[in-house]
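A.B. asks: here is a sequence with its predicted model. Questions after.
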Amino acid sequence: MVAIRVIREEGADPLVPLPSYETAGAAGADVRANLPDGASVILQPGRRALIPTGLRIEIPQGFEVQVRPRSGLALKHGITLPNTPGTIDSDYRGPLGVIVMNAGQEPFEITHGERIAQLIVAPVVQAMFQDVEALTETDRGAGGFGSTGRS
């Protein structure tokens, strides 16, 4: 288990729960909106907004936190995250906000304390990029999008 240290932003509602896993087998911890004065945000179709969580997190070196949409919000309301998965690097200490987009047909109200996204803790491997004269050959070669056909 990896420990993620969390502090609340000044003025954040301390009654909004910290990110949590809702089931024993959950890969993602749900994170909640922590809106100023407990207000709500109406997100019109096609629009996006940065929703505050009221949190700052400390991720151990060698890990990242990925921010992903919640499938129920996506299916039922068209609510998604346009930069999925968003990455929070281990050296970032600023406020944790979630960019939320309404890809649905109706306005959607994001309420204070609502679960808006999920956080996935993942290991990071950094690579060394090497400038070379040629790449090894493969059966696929330079075949791009759709080059392997449909099955």
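C.D. replies: Yep, that arrived.

A.B. asks: all contacts plus neighbour counts: C-alpha atoms, from now on.
C.D. replies: OK.

A.B. asks: show me where this protein has its helices.
C.D. replies: 71-77 (DSSP state H).

A.B. asks: centroid residue for it?
C.D. replies: Nearest residue to the geometric centre of the chain (CA atoms, centre = their mean): residue 67, 1.3 Å.

A.B. asks: ok, that one - contacts?
C.D. replies: Residue 67 is in contact with 84-88, 98, 117-120, counting by CA atoms under 8 Å, 6 or more residues apart in numbering.

A.B. asks: okay, pairing it with this:
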Amino acid sequence: MISIRLKWAEGADRDLPLPCYQTAGAAGADIRANLPEAPITLAPGRRVLVPTGLHMEIPPGYEVQVRPRSGLALKHGITLVNSPGTIDSDYRGPVGVIMLNTSDTAFDVTHGMRIAQLVVAPVIRSTFDITDTLEDTDRGAAGFGSTGSS
């Protein structure tokens, strides 16, 4: 297990729970909206950056992925625009969640609401090398939908 160090953002409600796993087998830790002043109404088809009130210190060699919560997606059509989002190990700014309302009904993001889940993952760095040829595969250059519909 690794440790992610957290720091409260200025003006954040420090009484909110920190990100936490809801069950013993959960891969993602829920993170909450930190909106001590007022809720945010997310109109249909609109997106908004929701503050969490936190800054993170992620160990080198890791990232934190920000992913949608399935209950918000199924029940309300709320998802995340850049899913999964990545928080890099060298980023120290405020953590925000870009929420998108895909439904035809306005949705209120309220203070303390669980809005996303965080998955800590190792990062493998690579080099990128130009070549004149690539190894052949059965699929080859066949693109989107080329492996069938079922």
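C.D. replies: Done, it's in. Model, not experiment: these values are computed from the prediction.

A.B. asks: got a TM-score for the two of them?
C.D. replies: The TM-score (TM-score structural alignment, normalised by the length of structure 2) is 0.98; 150 aligned residues with a CA RMSD of 0.8 Å.

A.B. asks: which of the contacts of residue 67 of structure 1 are conserved in structure 2?
C.D. replies: Using both residues aligned by TM-score structural alignment, their matches' CA atoms under 8 Å, structure 2 keeps these contacts from the contacts of residue 67 of structure 1: 84-88, 98, 117-120.

A.B. asks: separate out the buried members of the contacts of residue 67 of structure 1.
C.D. replies: 86, 88, 98, 117-120 (16 or more other CA atoms under 10 Å).

A.B. asks: where in structure 1 does stretch 84-98 of structure 2 align, residue-wise?
C.D. replies: Aligned by TM-score structural alignment, stretch 84-98 of structure 2 corresponds to residues 85-99 of structure 1.

A.B. asks: skipping adjacent residues, who's closest to residue 99 of structure 2 in space?
C.D. replies: residue 80 (4.6 Å; CA to CA, 6 or more residues apart in numbering).

A.B. asks: select the longest strand from structure 2.
C.D. replies: Counting residues, the longest strand in structure 2 under DSSP state E turns out to be strand 47-57.

A.B. asks: dump the residue contacts of the residue nearest to residue 117 of structure 2 when sequence neighbours are not counted.
C.D. replies: Counting by CA to CA, 6+ apart, residue 117 of structure 2 lies nearest to residue 30, which is 4.3 Å off, once chain neighbours are set aside. The contact partners of residue 30 of structure 2, by CA under 8 Å, 6+ apart, come to 19-22, 114-118.
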